[in-house]
Every structure is written in C-alpha cells, then in structure tokens.
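my questions are about this predicted structure, shown below with the sequence.
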Amino acid sequence: MNRSSSFRKSGFTGLLLVGLVVLAAALCCGCIGNQDQTPAEVQTIAVTGSTTVLPVAQLAADEYMRTHSSADIQVSGGGSSVGVQAVGEGTADIGMASRDLKSAETEKYPSLVKHTVAIDGIAVIVNPANAVSSLSLDQIKGIYNGTITNWNQVGGASQEIVVVGRDSASGTREFFYEFVMKKEDFVPTQIEKNSNGAVKQTVQHTPGAIGYVGLGYLDGTVKAVSVGTDGTVVEATLENVRAGTYPIARELYMFTTGEPTGLAKDYIDFILSPDGQAIVEEEGFVRVN
C-alpha cells in the first residue's frame, strides 16, 4: 500500500472517530437538556369527610388540577366525623365537616384549624307525591322523635311516616340533632343512611318517607317542604339562606392541622377565591366572601 492510500485510510478513520465523538457529545447534551425539562414533582394531598362539602371539594380540586399539572388532590367522603379524625390523626391533609368540632374532638386534636368555605341550608324533603308542603320546627321534631307517626297528623293523607336520617358519622345529623331535635333521641325506627344522596334516593322511592339533605342536593326527584318558625313559613331556598330567614342553616368547614402550607394552603385559598366561591354557588350553597 502506498503512502497516499494509507493517508486517505487513516484520514477517513480519524474523521469517523471525530464524528462519533461529536455525536456522543450531542447525545449527552441532549440527555442533559431533557433532564432540565423534567416535569415538576407531583404534590399529593388527601381531602376527606363530609358528603355535604364533597361536591364543592371535588369540583374545586378538578378545576385547580386543570391548571396545575403537578397537583394531585384526592377527595373522598365518609362523613364529618371521619374527616375530623383523619386530619387529626394525620391520615388526611384536610378534613371536611358540615358541623363544628365537638368538645371531645377539640380536646383530642387541639391543633386543628377551622376554615369556613360555605354556608348551607338543610332541606327537609318528602316524596313528590306527598301533599304536605310545610312543617313547623316542632312538627319536624315530633316526626323524628316518634311523637307524630302518620301524615294525617300534620295535614296530609292517612299514611304511615317513614323516617329517614343520617348515620352517626354525619355532621348534618349532628347539626339536626342539636338544632331541630334539641338533643332529644331519634325514633328507634329511623332508617339511617350514610350520605345525602342515599337519603334523597330513599325518599324519592318511598311515598311516605321524610328525610333531610344539604340544600345543594335538591332536585326534581324530591320535594322540599317550607319550614315554619315563630309563625313564619320560609321556603328552603338559597336566597332565604343568604338572607338569614331560613332557620335550618349552618356553616361548612375544612380543617387542617395547624395553618395549612404548600398545596393544602393553595387549594383552600382557591376555594375561598372568587372562582372557588363561584363553584360554591353553582352547587347550591352560599358564598362566604
């Protein structure tokens, strides 16, 4: 092989080696560039508790996550007592409740901080076929303590009253027990359900039934009766709750252990923002600001 041929071959080999080095460097730089573009680490929080607060919490979570790709907000129900216990024990970041803390809960979880996110009315509902359109607070109490057992005792047809309420974990039940029942026992035959939706469905399919649900759960499948107090009968409407004239109303809460930080704070702040409070109103509750 002559010197010229050898030079060409060695020159070609050199160029090939240089090309491989350049390619490797480019690929390496590309890898580094891809690492720089790795999505932000996903932050996850758990929100659990009241089925009354649940629709607002879920819709707010969906809307927040739509514009914050690194947020993972997991929302579930179970009742106010479940929510308070979960956040108190540290198995959830936010506990939802449709009642204030009980004294025993305050003692057990002294670091819980309350955030009022909405105001709700509790509607007393009957089957749409029921002719009764209004009840006084005393009549409602009489039905739920077993003193009144037939609809003809309150102006309706002769039909046995089927009493439907919530289970012991419910904040709605707790408020109803304190405000309407004045802490008198419920009738032993009361059918207990674990959610607003379950109460509504039972009343919808049971002609003689009566139940109570958060105002946001009202639709054409059940009828809300007007509630009388001090001689005045008031319809169960959002406007009357806002005006303060509807008697069976309460605040809705989210609890955190200490002041919230990070995603939990941002999420609660969003619910209290104009966009979040618009969701509150769309779900049939009264905004707090």
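It's in.

use CA for all of it now, contacts and neighbours both
OK.

where's the spatially most central residue of the chain relative to Arg66, distance?
Nearest residue to the geometric centre of the chain (Cα atoms, centre = their mean): Leu54, 1.6 Å. Here Leu54 is placed at a distance of 18 Å from Arg66 (Cα to Cα, to the nearest Å).

ok, Ala243 next?
34 Å.

was I right about Ala169 contacting Ser81?
Yes: the pair Ala169 / Ser81 is scored as a contact, 5.0 Å apart, by Cα atoms under 8 Å.

below is structure B, check it against A:
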Amino acid sequence: MATFLKKESTILSIAIVVALAAITSGPLEASVTLEAVPEQSTAPASFPSPASVPSNRIVRIDGSSSMDKVNEALKRGFEKQYPGAKVEITRRGSDLALQSLLAGKIDLAAIGRPLTPQEKAQGLVLVPVAREKIAIVVGPDSAFKGGLTFVQFAQMFRGQITNWSQVGGPSAAIRFIDRPDGSDTRRIFRATFSWWK
C-alpha cells in the first residue's frame, strides 16, 4: 500500500507521511501487519518533519478503504504531533482520489495498488507506507479441503477449471465471490502475476 504525492507537494503534506512513520511502533503496529516493502520497489524517501504547522490546518486524505487502518493511525499521530491541525479522511476509491490529488482538492491519495505509467507521467510520486497480503479463501461449508496452486487458481478464475473435481475435490461447481474490476486487489493481481492476465 502506498500514499501518493504530487511532486510539488508542500512540506506539510510530506510531514503527514513522516508522522505516520513516527507512530508505527505504537497503536498502528497492533492493528495492521506492516512488512518491508519488496526489494524491487523504490525505498521510501525520508523527509524532515516541520517543527510546527498552523493550528487551523486541515490535511485532506482520500483513497482506498483498504487503507482505513493506516489512515486512522496517521490521523491520530499527526493530530497529536500538531495540536489544532485536523486530518479529514474520505474513502472514494483510488481512481477518484488520484484525480482529486491532481486537481489539488486533497493533500494525499492513500491507495493500495501500483501507480500506472500514466499516473507517474502526471507527476505523482510513490511513498510506500505499508504492505499487506491478499488471501484467497474457500468457504467453511465447501466440500473442497485441499490446496491449490497459483496456476490452478488462475485457471479457475479464467473459467478453465469450473468444478472442484478437476483439482481433486468432490464434484461441485466452483462459485466466485470477487472484487470489482477496478478494485485495488484486482489491479494488484493483474500487475503482479503474469498468469492473471
């Protein structure tokens, strides 16, 4: 997961990301599993935190609901570090958040998907703040109790495997409950796994 900034962001916008880093050893650590950013990703930049911000300053964050716990921890930490400042959080999804960021309507876009080449070309910069895992789950009432390979799962998703008997389970139709096409989870699969496409 990442927060995105426009290159010309103010030091205050950058400070809110720094405020998150300052509190990750506290309450955030207990509620969100934070892992190191993958080696192939750009390492997070470090920014100096300002000594103060105006007491009436409002920092606006929009993005994916998958960033809720991170955003709430960021809000608590920033408002504690800068008394009188407020953080407003909305959850309109990654695409709308990035559009709002580019239009100057928000200060930070907190999204849980990679930045596209087109978005990078518009001046957005990645600041990694967390990484979470995606799980594929079989319902508790399913007669299938085995394991699946990534290839088998991809074949199921593409409609090449339609019955549990094709992967060693009982004869029963496979039903998917899936995220919408535009969701961050779906985009991560497409960007990460070549077999997903």
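Right, received. Where do you want to start? Here the structure is a predicted model, which is why all the values come from computation and not from measurement.

coming back round to it: identify the residue nearest the residue nearest to the centre of the first structure in space, chain neighbours excluded?
Gly77 (6.3 Å; Cα to Cα, 6 or more residues apart in numbering).

now do Asp62 of the second structure
Nearest to Asp62 of the second structure is Thr90, by Cα to Cα, 6+ apart, at 4.7 Å.

equivalent analysis for Thr257 of the first structure, please.
Distances taken as Cα to Cα, 6+ apart place Leu112 nearest to Thr257 of the first structure, at 4.5 Å, with adjacent residues excluded.

now do stretch 23-43 of the first structure: distance to the chain's middle.
Taking Cα atoms, centre = their mean, to the nearest Å, the mean C-alpha location of stretch 23-43 of the first structure is offset from the chain mean by 40 Å.

which outside residues touch that stretch?
The contact list for stretch 23-43 of the first structure (Cα atoms under 8 Å, 6 or more residues apart in numbering) reads Ser69, Ser70, Ala71, Asp72, Leu263.

how much space between the residue of the second structure most remote from its centre and Gly159 of the second structure?
Using Cα atoms, centre = their mean, the residue of the second structure lying farthest from its centre is Ser171. It sits 36.8 Å away. Here the criterion is Cα to Cα. By it, Ser171 of the second structure lies 16 Å from Gly159 of the second structure.

before we move on, what about Arg131 of the second structure?
For Arg131 of the second structure, the distance to Gly159 of the second structure - Cα to Cα - is 30 Å.

between the two, who's got more neighbours?
Taking neighbours as other Cα atoms under 10 Å, Arg131 of the second structure and Gly159 compare with Arg131 leading, 16 against 11.

tell me the SS of the equivalent of the more buried one over in the first structure?
Matched by TM-score structural alignment, Arg131 of the second structure corresponds to Ile119 in the first structure. Classification of Ile119 of the first structure by DSSP: H, G, I helix; E, B strand; the rest coil places it in strand.

my guess is Ile119 of the first structure contacts Arg250. True?
Yes: under the criterion of Cα under 8 Å, Ile119 of the first structure makes contact with Arg250 at 5.8 Å.

do a quick rundown of the strands in the second structure.
Using DSSP state E, the strands found in the second structure span residues 2-6, 58-63, 86-90, 108-111, 124-128.

tabulate those strands (CSV), appending mean neighbour count and distance to Thr192 of the second structure.
Below are the strands of the second structure laid out as CSV (neighbours: other Cα atoms under 10 Å; distance: least, Cα to Cα, whole Å):
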stretch, mean neighbour count, distance to Thr192 of the second structure
strand 2-6, 23, 15
strand 58-63, 22, 21
strand 86-90, 17, 27
strand 108-111, 28, 16
strand 124-128, 20, 16
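
what count of nearby residues applies to Glu79 of the second structure?
Glu79 of the second structure has 19 nearby residues by other Cα under 10 Å.

from Glu41 of the first structure, how far off is the aligned partner of it in the first structure?
Applying TM-score structural alignment, one finds that Glu79 of the second structure aligns to Met65 in the first structure. Distance, Met65 of the first structure to Glu41 of the first structure, using Cα to Cα: 14 Å.

repeat for Tyr212 of the first structure
Relative to Glu41 of the first structure, and taking Cα to Cα, Tyr212 of the first structure is found at 43 Å.

those two: which is more packed in?
Neighbour count, other Cα under 10 Å: between Tyr212 of the first structure and Glu41, Tyr212 has more, with 23 against 9.
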